[in-house]
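Trainee: Pasting the sequence and the predicted coordinates here, then a few questions.
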Amino acid sequence: MQHRYEQEMQQHISQGAETDPANNSIIRKANRSDKIKAQGRKGNIALDVDRPELPVETFSSLKADLMKQEFDPAATEKPSYHFLDIEQKQASDQDTVIMASYPRSGNTLLRAYLEKVMGLTSGSDCDITKKLNKDLMLMGLAGEGLVDKRVWVVKTHYPERYGKTKFYAERVILLVRNPLDCITSLFNMVCTGSHNRSIHDSDFQKFPDYWSEFVEQEISIWKDFHDFWMSSSKFPIHIVRYEDIVAHPRQALSSLLKFILNQQDISGTKIEHYIKLAVQEASPQIYKPREGRVNGNLDKYQ
C-alpha cells in the first residue's frame, strides 16, 4: 500500500509541470536521471528581503580552505560567516545538500552548528514573508528562505509540507528526533505561534482531546515522512540523530562534515579544527529553546 506522500507525488506528476504544486518541492520530475551531478538552482529572488551584508567566497575556495592541512591551529580562530559567490563561473560544479527533517527535530540547532564550523550560511525552502520564517532570519539565520547558489545546505520539511521555491538537489541529510519530543515541541509551536514559548504542562491535562487527536495525526505523519526519505533511491542519504548532536556533537558533526564535503577523512584539516573549537563552547542558539531535552516528554503520553 502506498503511503499518502507517494500518492500525492504521483498525482502531482500526472497533472503536468505547469499546474503541478510539486514544482515547489524537491523531487519534481518522475524521469529524473539517477546520475548524481550538480544542477542549476534558482533562488527565491522575487520574495527576497533585506539581509545582513556578508562577504562572499567561491565554492571551490571554501572547500579547499576547509580541507587545508598546513595551518597553525593556535593562530586559527573560528571562521567568519559568508555567502557563496552567486556569480562564480564554476557555480555549475556546486551541488546541493538537503537537510530534511520533520518539524521540531532540531534543524535550527544543526544549522547553527554547521554555520559555525563552516563559516557558511545555510538556506531553506520556506516562505520568507511568513512571520515565523522571517523571525529565524532576524535571529541570525541570514540565509533563511534562500535556495540559490549563495547557500550549500538547504533545510526542508518536505514532504510534510511544500516549500515555497523549487530547486534541484543531489544529496540528503536526514535529521531524526524521538517523536515523543518533536511532536510535543510542534504542539507547543502550534499553540503559541512561536519558536520558543510553551503552553503550561497542566494544559495537556486540561485539553486531553485536543492533545490526543494531535498525537494520533502527527505520529502517522512522522512515520510517513521518514518512510518517504528512507525509501528514496534517488539520493545518497546521511542520517543524523538530534540526540547524538546533543550528547556527542564532535562525533556527530565529524561524520556529517565528511558527507557534506564528500571526503573519507578530515583528520588534521581546518574543518576538524573548527569542529573542535565549536564543541568546546556551549551549543549555538539561534533562539532560546523551550527545553531541548532528550526523552523529556514521556509523562505527557501516559
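Mentor: All right, it came through fine.
Trainee: rest of the way, CA atoms for contacts and neighbours
Mentor: Will do.
Trainee: What are the buried residues along the longest helix along the chain?
Mentor: With DSSP state H setting the assignment, residue counts place helix 208-230 as the longest helix in the chain. Of all the residues in helix 208-230, those buried under the rule 16 or more other C-alpha atoms under 10 Å are 211, 215, 218, 221, 222, 224, 225, 226, 228, 229.
Trainee: Nearest to residue 98, out of the residues you listed: which one, please.
Mentor: Of all those, the one sitting nearest residue 98 is residue 229; the distance, using C-alpha to C-alpha, is 11.3 Å.
Trainee: Quick check, residue 275 in contact with residue 250.
Mentor: Yes: under the criterion of C-alpha atoms under 8 Å, residue 275 is in contact with residue 250, at a separation of 6.5 Å.
Trainee: And residue 139, how close does it get to residue 133?
Mentor: 10 Å (C-alpha to C-alpha, to the nearest Å).
Trainee: Counting neighbours around each, name which of the two comes out higher.
Mentor: Neighbours around residue 139 and residue 133, counted as other C-alpha atoms under 10 Å, are more numerous at residue 133. The numbers are 17 against 11.
Trainee: Give me the helices and strands touching the helix or strand that one falls within, please.
Mentor: Counting by DSSP states H and E, the secondary-structure element that holds residue 133 is helix 131-139. Applying 3 or more C-alpha pairs under 8 Å, 6 or more residues apart in numbering; DSSP states H and E, one finds that helix 131-139 contacts no other helix or strand.
Trainee: Following the chain past it, name the next helix or strand.
Mentor: Using DSSP H and E, the helix or strand that follows helix 131-139 in sequence is strand 153-156.
Trainee: Now do that following strand: which elements does it pack against?
Mentor: For strand 153-156, the contact count by 3+ C-alpha pairs under 8 Å, 6+ apart identifies strand 97-101, strand 123-124 as packing neighbours.
Trainee: Below is an additional structure, to be compared with the one above:
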Amino acid sequence: MPQPPRVVAKLDANELPYALPPDVAAALAAELATVPLERYPAADAGVLRPAVARHLGVDPASLVFGNGSDELIAMLCAGFAAPRPGAARAGVLYPWPSFVYYRIAAMVAGRDAIEVPLRDDFTLDADEVARVVATRRPNLAFFALPNNPTGTLWSVDAVLALAKAHPDVIVVSDEAYLAYGGRTLLPELATTPNLVVMRTLSKVGLAGLRCGFLIASPLVVETLEKVRPPYNLNSLTQRAAAWLLDHHADAMATHAAAVVAERARLAAGLAALPGVRVYPSEANLLMIRLGNPGDGRAA
C-alpha cells in the first residue's frame, strides 16, 4: 500500500516548530492525569484565570477566555450588535489583507464587514482608517499587531489614537504575534475603556491547546460573558495552559527568540536572491514578492 508523503515542513498555520522537551511533556502528563474528566470544565476558567493574571500582571476579573482567538473574535462580533448612531447596522472594521477570521466572524454575525486596504507596502493608512471609521461608523475595529499574513507592525500609537478619538468603538489590539515583535497596548487599558487586548498561546508552541484570552474593561467583559458559550474551554486545556505558564514560560520565550534570529537570517538570504523583495516582519513569518509588479511574473 502506498505510504503518505512525509511532511518535511508545515508552514501554513504559523506555528512554533518546537515541541515540549521530554521532561516537560512527562511532568505535564502527570499533571493532566489528575484532571477529573467526568466533570464539566470550570465555567470561570478555574486555575487558568489566576495563572494568566500572574503572567500578564492584570486583574483576574478583566480576563475573558476563548477556544482560541477565533472564538473571542466571534464573541466580540456577536456581543456588540447595536448599530452606532448614523449606521444602518452594526459593522466590523479591519485593515486588509489581515487575519481572515475577522471577515468570517463579521459575516456569520450578520455585521457589515468593512475592509480598509493597506498601502502597497502593507503599511497602515491611518488617515484612511480614521476617515472610514467616521463615515461608516463601525461598532468594532480589529488591528493585528503585528499583522498576519504580512508580518508588518502598524503604528501602535495610531491605533491607540483611534481608540481615544472614538470612545464608542471597541478597538481590538490582536497581539497573537507579540512574542516576535511589537509593543503591547496592555498598559493603555486603564485609561482607554473601549480598548481590548487579545492574546493566544497558539503562536508560542501551544496551538493544540486552543487557548485564547483577552483583557478588557468591566463593560466589555460583562457584554462578552453574556454571549460566551458555557464550558467553552475544556478541562485539559485549562490545566495544561496554567501549568505551562507557571513552569515553561521562560522556555517559550527562548524559543520565540530563536525564531526571531532565524527570521533575520532567512530574510537576509531571501533578499539576496534576484527578483525577491522581502517585506519587514515583526511576526514569525515573512511576506515576499517574487518578480516585479507589472512584468507578468510577480506573485
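Mentor: Everything's here; your move. Predicted model only: the values in this text are computed from it and were never measured.
Trainee: Got a TM-score for the pair?
Mentor: These two chains, once laid on top of each other, score a TM-score of 0.30 by TM-score structural alignment, normalised by the length of structure 2; 144 aligned residues with a C-alpha RMSD of 6.1 Å.
Trainee: rewinding a little: mind listing what's buried in the helix holding residue 133 of structure 1?
Mentor: For helix 131-139 of structure 1, the neighbour count (16+ other C-alpha under 10 Å) marks 133, 134, 135, 136, 137 as buried.
Trainee: Check those residues and tell me the two furthest apart.
Mentor: Pairwise over those, using C-alpha to C-alpha, the maximum falls at 133 and 137, 6.9 Å.
Trainee: hang on, the earlier thing: more neighbours: residue 275 and residue 250 of structure 1, which one.
Mentor: Comparing residue 275 of structure 1 with residue 250 by other C-alpha under 10 Å, the one with more neighbours is residue 275, at 22 against 19.
Trainee: ok, now which ones touch that one?
Mentor: In this structure, residue 275 of structure 1 makes contact with 117, 250, 253, 254, judged by C-alpha atoms under 8 Å, 6 or more residues apart in numbering.
Trainee: May I have the secondary structure class of the last one?
Mentor: Secondary structure assignment for residue 254 of structure 1 (DSSP: H, G, I helix; E, B strand; the rest coil): helix.
Trainee: ok, it touching residue 272?
Mentor: Yes: in this structure residue 254 of structure 1 lies within contact range of residue 272 using C-alpha under 8 Å: 7.1 Å.
Trainee: Comparing these two, which residue is more hemmed in?
Mentor: Of the pair residue 254 of structure 1 and residue 272, residue 272 is the one with more neighbours under other C-alpha under 10 Å, namely 22 against 17.
Trainee: Go ahead and list the helix or strand containing that one.
Mentor: Taking DSSP H and E as the definition, one finds residue 272 of structure 1 inside helix 270-280.
Trainee: Can you report how many residues lie near residue 290 of structure 2?
Mentor: Summarising burial for residue 290 of structure 2: neighbours were counted as other C-alpha under 10 Å, giving 14.
Trainee: I meant residue 236 of structure 2, not that one.
Mentor: Residues near residue 236 of structure 2, counting by other C-alpha under 10 Å, number 18.
Trainee: what does residue 219 of structure 2 give?
Mentor: Residue 219 of structure 2 is flanked by 11 other residues according to other C-alpha under 10 Å.
Trainee: Could you measure from it over to residue 63 of structure 2?
Mentor: Computed with C-alpha to C-alpha, the distance linking residue 219 of structure 2 and residue 63 of structure 2 is 12 Å.
Trainee: What of residue 240 of structure 2?
Mentor: Distance check for residue 240 of structure 2 against residue 63 of structure 2: by C-alpha to C-alpha, it reads 18 Å.
Trainee: just to revisit the earlier point, can I get the contacts of residue 275 of structure 1 in CSV including distance to residue 239 of structure 1?
Mentor: Listed next are those as CSV, based on distance: C-alpha to C-alpha, whole Å:
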residue, distance to residue 239 of structure 1
117, 19
250, 15
253, 12
254, 13
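Trainee: Out of these, which comes closest to residue 184 of structure 1?
Mentor: For the contacts of residue 275 of structure 1, the residue nearest residue 184 of structure 1 by C-alpha to C-alpha is residue 253; the value is 25.6 Å.
Trainee: got the contact list for the closest one?
Mentor: Residue 253 of structure 1 sits next to 245, 275 when contact means C-alpha under 8 Å, 6+ apart.
Trainee: Pretty sure residue 289 of structure 2 sits against residue 278.
Mentor: Yes: the pair residue 289 of structure 2 and residue 278 qualifies as a contact (C-alpha under 8 Å) at a distance of 6.6 Å.
Trainee: Between these two, which is the more surrounded one?
Mentor: The neighbour comparison of residue 289 of structure 2 against residue 278 (other C-alpha under 10 Å) goes to residue 278, with 17 against 14.
Trainee: Now that one: closest residue in space, sequence neighbours ignored.
Mentor: residue 288 (4.5 Å; C-alpha to C-alpha, 6 or more residues apart in numbering).
Trainee: Residue 196 of structure 2: neighbouring residues, count only.
Mentor: Applying the criterion other C-alpha under 10 Å, we find 24 residues in the vicinity of residue 196 of structure 2.
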